[in-house]
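Asks: sequence unknown, structure follows:
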């Protein structure tokens, strides 16, 4: 009987040790804070957070009448500093509950002048490793939401597992509108000091290169793709150059029309003079 009791006690103690060192635990804390009163987030034994563990902290401000939920991940990194990452914030002003790191401590506060009661629901992962990354929380570690804004710090791949850019999509993107920020635009073509190539020069470049100047070749496009903003600017440059050619051609046509009209008028004048001269000759002959 005594052996059985001892075995049960040993099993009970072993479970407690495992739950404290190799698992996770949950605890709740209540704070009265505002913008001037920031209180340190401590564990359930009122001791400083353990640098070897990772924490998921959910905050709620009570008695506000507004939506105030927040979720953070807290960990101690290799630079020997506490790190926090806001996973989800209903907001980050007024009485919204927030975390901040000050003097190597994780502090709870709000940005309101009035003190509010903030409840902290804490999940502690007992990692026993002071350089572990909070990737253990999966997407919650990477994706962050602040109000209506969702963002991610790394590269995102859709239909691909090797995203080399902020967003790589192996497929079709369907959108009503695409906005591209530009560093410049093509209106320099209309400046007086712009060196507009002659049509002879354009013809020569096409004959030698097989494409317009400053426009990528088919080989380049198939190999590297195109930058939409850059390509639109280059195409606009060619459209503006073409517009200048057309304006110049219109001026030349107008000048040719004017010259032709002058020639016609001169021919009519010559014809009238010739007819008048013929009549004078005919009159002289009849005398």
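Replies: That came through, no problem. Please read these numbers as outputs of a predicted model, since none were measured by experiment.
Asks: For the rest of this, base every contact and every neighbour count on C-alpha atoms.
Replies: Noted.
Asks: any idea how far residue 146 is from the residue nearest the centre of the chain?
Replies: Centroid-nearest residue in the chain: residue 166, 7.7 Å away (criterion: C-alpha atoms, centre = their mean). According to C-alpha to C-alpha, to the nearest Å, residue 166 and residue 146 sit 19 Å apart.
Asks: ditto for residue 70
Replies: Residue 70 is 9 Å from residue 146, by C-alpha to C-alpha.
Asks: circling back: for the residue nearest to the centre of the chain, what are its contacts?
Replies: 154-156 (C-alpha atoms under 8 Å, 6 or more residues apart in numbering).
Asks: From those residues, list the buried ones, please.
Replies: Among those, those scoring as buried are residue 156 (criterion: 16 or more other C-alpha atoms under 10 Å).
Asks: quick one: the helices in the stretch 51-200 of the chain?
Replies: 139-142, 199-209 (DSSP state H, counting those that start in this stretch).
Asks: Packed most tightly, which of the ones you listed would that be?
Replies: helix 139-142 (a mean of 16; mean count of other C-alpha atoms under 10 Å).
Asks: quick one on the thing from earlier: joint contacts of residue 70 and residue 146?
Replies: With contacts taken as C-alpha under 8 Å, 6+ apart, the residues that reach both residue 70 and residue 146 are 86-91.
Asks: Please, where are all the strands along the stretch 101-250 of the chain?
Replies: Taking DSSP state E, counting those that start in this stretch, the strands of the stretch 101-250 of the chain run over residues 105-109, 116-125, 143-146, 149-152, 156-158, 167-169.
Asks: In a markdown table, list these along with distance to residue 228.
Replies: Shown next, in a markdown table, are the strands of the stretch 101-250 of the chain (distance: least, C-alpha to C-alpha, whole Å):
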| stretch | distance to residue 228 |
| --- | --- |
| strand 105-109 | 45 |
| strand 116-125 | 46 |
| strand 143-146 | 27 |
| strand 149-152 | 23 |
| strand 156-158 | 19 |
| strand 167-169 | 15 |
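Asks: Can you say which of these is nearest to residue 54?
Replies: Checking the strands of the stretch 101-250 of the chain against residue 54 by C-alpha to C-alpha gives strand 116-125 as the closest, at 5.1 Å.
Asks: ok, and here's another one to check against it:
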């Protein structure tokens, strides 16, 4: 009975040791740094970080009176043999906020403040014993990064769809917004330039009869198949509005000319009537 109990205790101890050395381990360090004093992030024994492992590093600055804090993923890229860092969460990236940087292929701790502050580093080390493991083993924290009030993501995002393969954001459903702003590379005011060749109304009519839609405007078939680009479509619609404006101005000028002709003819008729 005693031997069995002793065996169980030894087994539990062995399992506990394995969980600490064969999977994850934790350590913390202290750094006294500023914008010119950058110190290497080493392990608990003062050795350089292990290129076979991945590190989750949480930083905080003491004695600042402001909110500080940061979380990074640190790993070595076997392809380039260089250390990589990814900021998962930053309370800020200026003044006395704690930061990591890779300098001369060394991961260093620092702040952007001229005064030195104590930065505490709480490190979780994933002991993968494999030099080409991607840090995605941490899940979504590998992808989403928060910098103060800003949240960013390097991949494609799908809402209502699991396959956003083409666009940075794919939404299957309705988007409700107070305002949508689209950056443009050009606009349609070229219609008002002297060198613009305004189609005649006869040419417009011919295109409609032959194609069934306005020139440079996608057909119903194209829209139903491919959708529309809001910025591009607004520019094309504005082009047609500006062309219509030019047609209207020209029609107005012609109308005024006709009115003058009619007015002159009426005056002549009045003279002729009085001479009878």
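Replies: Sure, I can see it. Worth saying up front: this structure is predicted, and the values here are computed from it rather than measured.
Asks: if we can go back for a sec, let's have the contacts of residue 166 of structure 1 in TSV, adding distance to residue 286 of structure 1.
Replies: Compiled in TSV, those are given as follows (distance: C-alpha to C-alpha, whole Å):
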residue	distance to residue 286 of structure 1
154	107
155	105
156	104
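Asks: If you map the contacts of residue 166 of structure 1 onto structure 2, which are still there?
Replies: Here is what carries over to structure 2 from the contacts of residue 166 of structure 1, by both residues aligned by TM-score structural alignment, their matches' C-alpha atoms under 8 Å: 154-156.
Asks: how about residue 154 of structure 2, what does it touch?
Replies: 143-144.
Asks: ok, residue 40 of structure 2 to residue 124 of structure 2 distance?
Replies: For residue 40 of structure 2 relative to residue 124 of structure 2 (C-alpha to C-alpha), the value is 16 Å.
Asks: ok so, going back, ok, which pair from the shared contacts of residue 70 and residue 146 of structure 1 is furthest apart?
Replies: Pairwise distances across those peak at 11.7 Å for 87 and 91 (criterion: C-alpha to C-alpha).
Asks: which neighbours do those two share?
Replies: 70, 146.
Asks: So for these two, which sits in the more crowded spot?
Replies: Set side by side, residue 87 of structure 1 and residue 91 show more neighbours around residue 87, with 22 against 18, by other C-alpha atoms under 10 Å.
Asks: I'd like the distance between the more buried one and residue 41 of structure 1.
Replies: Relative to residue 41 of structure 1, and taking C-alpha to C-alpha, residue 87 of structure 1 is found at 17 Å.
Asks: swap in residue 153 of structure 1?
Replies: Taking C-alpha to C-alpha, one finds residue 153 of structure 1 at 26 Å from residue 41 of structure 1.
Asks: my read is residue 257 of structure 2 is in a helix, agree?
Replies: Yes - using DSSP: H, G, I helix; E, B strand; the rest coil, the secondary structure at residue 257 of structure 2 is a helix.
Asks: Under the alignment, what does it map to in structure 1?
Replies: By TM-score structural alignment, residue 257 of structure 2 lines up with residue 255 in structure 1.
Asks: Next one: that match relative to residue 205 of structure 1, how far apart?
Replies: 29 Å.
Asks: To which residue of structure 2 is the residue nearest to the centre of structure 1 aligned?
Replies: By TM-score structural alignment, residue 166 of structure 1 lines up with residue 168.
Asks: which residues touch residue 120 of structure 1?
Replies: 28-31, 57-60.
Asks: what's around the equivalent of residue 178 of structure 2 over in structure 1, how many residues?
Replies: Matched by TM-score structural alignment, residue 178 of structure 2 corresponds to residue 176 in structure 1. The number of residues packed near residue 176 of structure 1 is 4, by other C-alpha under 10 Å.
Asks: For residue 176 of structure 1, give me its contacts.
Replies: By C-alpha under 8 Å, 6+ apart, residue 176 of structure 1 has no neighbours at all.
Asks: same thing with residue 21 of structure 2?
Replies: By C-alpha under 8 Å, 6+ apart, the residues touching residue 21 of structure 2 are residue 127.
Asks: Equivalent analysis for residue 63 of structure 2, please.
Replies: By C-alpha under 8 Å, 6+ apart, the residues touching residue 63 of structure 2 are 117-118.
Asks: Can you give me the separation between the aligned partner of it in structure 1 and residue 118 of structure 1?
Replies: Matched to structure 1 by TM-score structural alignment, residue 63 of structure 2 sits across from residue 63. Distance of residue 63 of structure 1 to residue 118 of structure 1, computed by C-alpha to C-alpha: 9 Å.
Asks: just checking, residue 165 of structure 1 touches residue 158?
Replies: No - if you go by C-alpha atoms under 8 Å, residue 165 of structure 1 and residue 158 don't touch, sitting 11.3 Å apart.
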